[in-house]
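**Q** Prediction below, plus the sequence it came from.
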Amino acid sequence: MQFKDKYIDLNTPRVMGILNVTPDSFSDGGRFLGRENALKQAEAMILEGADFIDVGGESTRPGAEDVSLQQELDRTIPVIEAIATNFDVVISIDTSKPEVMQQAVSAGAGLINDIRALGESGALSAATSSGAAVCLMHMQGQPKTMQAAPQYRDVVKDVYTFLDTKTQQCMQAGIPKSQIIIDPGFGFGKTLPHNYQLLDRLEELNNLGFPMLIGVSRKSMLGHLLNRDVDQRLAGSIAAATIALTKGASILRVHDVKQTADAVKVVSALSAYKD
């Protein structure tokens, strides 16, 4: 798949390292604020095996408050510029704001990762004109209220229908099919049973015909099941990531890059060493 000026073969599963330059993200809020801290963390994740670095300047945890456009730009653009200058890696911008998309791609981002699936006013146009690849995520509701009382007739079918509609809209707008990724949105407007139903039937989304990005790292679907604090969810994260890989995931968006990269190698060996 082409990410602006970089190509990544997604026939081999890849790891995306999470770089939150926010004070309030659920797992690592405040740890990587500022250009130098963020750059060091990006380098560490690349050395551990990350092919993508996902830079986010606004927390999307349940109940998160919105940030202004200028705040998000101030947090993300200098970091993207620094990573693009220093490392040969695909940079992803985690945003729903069209202005941030445009400036991030100009600064060196090759992927727009939008939890609102380009649903904000001007976002689809901005993404199309940028020439970057896009990742479209399913979310029921908005971050502030999405976990209040999510309901589905069939969570997998509903997610499938949503992503089918969104990908068609993107292609009609001029984004090539070869530059579209889908994300079922674990934890975004979904109860514990919804999340595990989705994980169990994840392979059904392969019928859409797009590479699939999966983000389950350290999420509450693991914490609530295992009764573990956020910093004690590594084993659960690797287990869920491994299941996702066996069901067709192409990219794993994670906090723990080294351990996830090991899991990817083990799962990939199943195909490599077939008779």
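**A** Cool, the structure landed. Numbers count the residues shown, from 1 in each chain.

**Q** alpha carbons only for contacts and neighbour counts from here, please
**A** Fine.

**Q** ranges for the helices of the stretch 1-150 of the chain?
**A** Per DSSP state H, counting those that start in this stretch, the stretch 1-150 of the chain carries helices over the ranges 35-48, 69-86, 98-107, 123-130.

**Q** deepest of these, which one?
**A** Stretch with highest mean neighbour count among the helices of the stretch 1-150 of the chain: helix 98-107 (a mean of 21; mean count of other CA atoms under 10 Å).

**Q** Show me what the longest strand anywhere in the chain is packed up against.
**A** Identified as the longest strand of the chain according to DSSP state E is strand 14-20. With contacts defined as 3 or more CA pairs under 8 Å, 6 or more residues apart in numbering; DSSP states H and E, strand 14-20 has these neighbours: helix 35-48, strand 52-56, strand 251-254, helix 257-272.

**Q** mind running it again at 10 Å?
**A** Under the contact criterion of 3 or more CA pairs under 10 Å, 6 or more residues apart in numbering; DSSP states H and E, strand 14-20 touches helix 35-48, strand 52-56, helix 69-86, strand 90-94, strand 213-214, strand 251-254, helix 257-272.

**Q** among these, which is nearest residue 231?
**A** Ranking the helices and strands packed on strand 14-20 by their distance to residue 231 (criterion: CA to CA) puts strand 251-254 first, at 13.0 Å.

**Q** That closest one: which residues count as buried?
**A** Residues of strand 251-254 classed as buried: 251, 252, 253, 254 (neighbour count, 16 or more other CA atoms under 10 Å).

**Q** Please apply the same query to stretch 219-237.
**A** 219, 220, 221, 222, 223, 230, 233, 234, 236, 237.

**Q** Kindly report the same for stretch 209-217.
**A** 210, 211, 212, 213, 214, 215, 216, 217.

**Q** do the same with stretch 176-190
**A** Quick answer for stretch 176-190 (16+ other CA under 10 Å): 177, 179-190.

**Q** now stretch 195-208
**A** Neighbour-count burial for stretch 195-208 [16+ other CA under 10 Å]: 195, 196, 198, 199, 202, 203, 205.

**Q** Which one of these is nearest to residue 92?
**A** Scanning these for proximity to residue 92, where the rule is CA to CA, the winner is residue 205, at 22.4 Å.

**Q** Assign the nearest residue to that closest one once chain neighbours are set aside to helix, strand or coil.
**A** Counting by CA to CA, 6 or more residues apart in numbering, residue 205 lies nearest to residue 160, which is 6.2 Å off, once chain neighbours are set aside. The local conformation at residue 160, judged by DSSP: H, G, I helix; E, B strand; the rest coil, is helix.

**Q** surely residue 160 meets residue 184?
**A** Yes - if you go by CA atoms under 10 Å, residue 160 and residue 184 touch, sitting 8.1 Å apart.

**Q** any idea how far the nearest residue to residue 59 once chain neighbours are set aside lies from residue 125?
**A** Computed as CA to CA, 6+ apart, the closest residue to residue 59 that is not its neighbour in sequence is residue 25, at 4.9 Å. Computed as CA to CA, to the nearest Å, the residue 25 to residue 125 distance reads 28 Å.

**Q** and if you look at residue 67?
**A** In terms of CA to CA, residue 67 sits 22 Å off from residue 125.

**Q** one more structure, for comparison:
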Amino acid sequence: MNAINRTPNHSSFSMNCRGKLTDLSTPLIMGILNLTPDSFSDGGKFNSEKNALLQVEKMISDGAAIIDIGAQSTRPNAEFLSAESEISRLGSLISKIKKQFPETLISLDTFYAEVVQFGCKEGIDIVNDISGGNFDKKMFETVGKKALPYILMHVNPTYQSMHQKLIDSDIILNLNEYFSEKILELEAFAINDFILDPGFGFGKTVEQQHQLLNEIEFINFGKNPLLIGISRKSFIYKPLGKKPTEIIEETQKLHLKVLEKGAKILRVHDVAETKKTINIFLNR
């Protein structure tokens, strides 16, 4: 790593969401909406349509520009759902959010191409695939045809191995190799609008995740916008002996660090607190 130019890249980016250009020069907040009964920190709270819509309204009011909707938990030992089960759990919520909050972008958290197709009909703006196209070989083709921005996350190759600590080389070099290969695949399917997600909480040691936080400006050398998702992650709360909901202060300090290193989207549970952090960053 010593040969790398360590000057942070604060380039401005944008993404084309259904013909609407979204500017990323000011960092955006992506609010997490889990429709799952078994999510690690808020499972069951928002898996009714009424509660979900109330939570969306609160997150938008608190400063979220994007709502990330997920119907399947990907925590360790979570229940594995089929595409049909995800679609059933999503129901008509996407279209109802779009109708009620037309200016808010909706990201669909899924690794199924079939669920992306359903989401497109309902009005999604972004595809957030934790599998990097690994769990469904039709994903890249589908996203390319739908011409939606794609969030490319770093993860191990299979669903069964996604939480195993398999990386024994330098974490930054490993991620850069992964992203370089995946970006070529994306471009082959005419996907040119993508955001990179280092995959915090997926198959990485505590030490590797802190190295990522310290060196995120070197992920793909700052050539693409970065999404950072560290909200309520165990590498923060477990070493402190705290619960996922008890690390807001520690998380915001880390959010400020990654904003200073060029992060463009923060994927979070605690929107109001993150909005304050972004304001501090912008007013420095």
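**A** Looks like it came in fine. Model, not experiment: these values are computed from the prediction.

**Q** List the TM-score for the superposed pair.
**A** Once superposed, chain against chain, the TM-score is 0.93 (TM-score structural alignment, normalised by the length of the first structure); 268 aligned residues with a CA RMSD of 1.4 Å.

**Q** which position in the first structure aligns with residue 30 of the second structure?
**A** Applying TM-score structural alignment, one finds that residue 30 of the second structure aligns to residue 16 in the first structure.

**Q** OK, contacts around that match?
**A** 45-46, 49-54, 90-92, 213-215, 251-257, 260-261 (CA atoms under 10 Å, 6 or more residues apart in numbering).

**Q** what's the neighbour count on the closest residue to residue 5 of the first structure other than its chain neighbours?
**A** Nearest residue to residue 5 of the first structure in three dimensions, chain neighbours excluded: residue 110, at 7.5 Å (CA to CA, 6+ apart). With neighbours defined by other CA atoms under 10 Å, the count for residue 110 of the first structure comes to 26.

**Q** Translate residue 110 of the first structure into the numbering of the second structure.
**A** Counting by TM-score structural alignment, the partner of residue 110 of the first structure is residue 125.

**Q** Might you report the residue contacts of residue 125 of the second structure?
**A** So residue 125 of the second structure contacts 16-20, 66-67, 98, 104-108, 119, 146-150 (CA under 10 Å, 6+ apart).

**Q** What's the ChimeraX line that selects buried ones from the residues you listed?
**A** The ChimeraX selection below is limited to those of the contacts of residue 125 of the second structure classed as buried (16+ other CA under 10 Å):
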select :16,17,66,67,98,104,105,106,107,108,119,147,148,149,150
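
**Q** give me the stretch of the second structure that stretch 231-247 of the first structure matches.
**A** Under TM-score structural alignment, the match for stretch 231-247 of the first structure is residues 245-261.

**Q** okay if I get the helices of the stretch 1-150 of the first structure as CSV plus distance to residue 140 of the first structure?
**A** Below are those laid out as CSV (distance: least, CA to CA, whole Å):
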stretch, distance to residue 140 of the first structure
helix 35-48, 30
helix 69-86, 23
helix 98-107, 20
helix 123-130, 18
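
**Q** And those helices: which comes nearest residue 144 of the first structure?
**A** helix 69-86 (17.5 Å).

**Q** how distant is the closest one from the center of its chain?
**A** 18 Å (CA atoms, centre = their mean, to the nearest Å).

**Q** helices and strands around that helix, which ones?
**A** When contacts are defined as 3+ CA pairs under 10 Å, 6+ apart, helix 69-86 of the first structure sits against strand 14-20, helix 35-48, strand 52-56, strand 90-94, helix 98-107.

**Q** Average offset of the last one relative to the second structure?
**A** Just to be clear, that refers to helix 98-107 of the first structure. The superposed helix 98-107 of the first structure is, by mean CA distance after the TM-score superposition for the first structure, a mean 0.8 Å from where its aligned residues fall in the second structure.

**Q** tell me the angle of that helix relative to helix 123-130?
**A** 20 degrees (axes from the mean of the first three to the mean of the last three CA atoms, to 10 degrees).

**Q** Aligned counterpart of residue 157 of the first structure in the second structure, please.
**A** Under TM-score structural alignment, residue 157 of the first structure pairs with residue 173 in the second structure.

**Q** Thought residue 245 was touching residue 11 of the first structure, still the case?
**A** No - Residue 11 of the first structure is beyond contact range of residue 245, at 11.6 Å (criterion: CA under 10 Å).

**Q** list the contacts for the spatially closest residue to residue 269 of the second structure that is not a sequence neighbour?
**A** Nearest non-adjacent residue to residue 269 of the second structure, counting by CA to CA, 6+ apart: residue 32, 5.4 Å away. Counting by CA under 10 Å, 6+ apart, residue 32 of the second structure touches 55-56, 59, 64, 66-70, 107, 109, 229, 231, 267-271.

**Q** So residue 169 of the first structure versus residue 95 of the first structure, what's the distance?
**A** 19 Å.

**Q** Then residue 9 of the first structure?
**A** For residue 9 of the first structure relative to residue 95 of the first structure (CA to CA), the value is 24 Å.

**Q** How about residue 255 of the first structure?
**A** Applying CA to CA to residue 255 of the first structure and residue 95 of the first structure gives a distance of 18 Å.

**Q** more neighbours, these two?
**A** Shown here are residue 255 of the first structure and residue 95; by other CA under 10 Å, residue 95 has more neighbours (26 against 23).

**Q** burial measure for the residue lying closest to residue 15 of the second structure once chain neighbours are set aside, as a count.
**A** Nearest non-adjacent residue to residue 15 of the second structure, counting by CA to CA, 6+ apart: residue 22, 5.2 Å away. Applying other CA under 10 Å, we find 13 residues neighbouring residue 22 of the second structure.

**Q** if I pick residue 22 of the second structure, what's in contact with it?
**A** Shown in contact with residue 22 of the second structure (CA under 10 Å, 6+ apart): 13, 14, 15, 16, 28, 105.

**Q** Out of these, which are shared with the first structure?
**A** Listed in the original numbering, these still in contact in the first structure are 15, 16, 28, 105 (both residues aligned by TM-score structural alignment, their matches' CA atoms under 10 Å).

**Q** Now do the same for residue 147 of the first structure: its match in the second structure.
**A** Under TM-score structural alignment, residue 147 of the first structure pairs with residue 163 in the second structure.

**Q** helix/strand/coil for residue 168 of the first structure?
**A** Classified using three-state DSSP, residue 168 of the first structure is helix.

**Q** what about it, how many neighbours?
**A** Counted with other CA under 10 Å, residue 168 of the first structure comes out at 12.

**Q** ok, for residue 62 of the first structure, nearest residue in space, not its chain neighbours?
**A** Closest residue to residue 62 of the first structure apart from its sequence neighbours, by CA to CA, 6+ apart: residue 143 at 5.0 Å.
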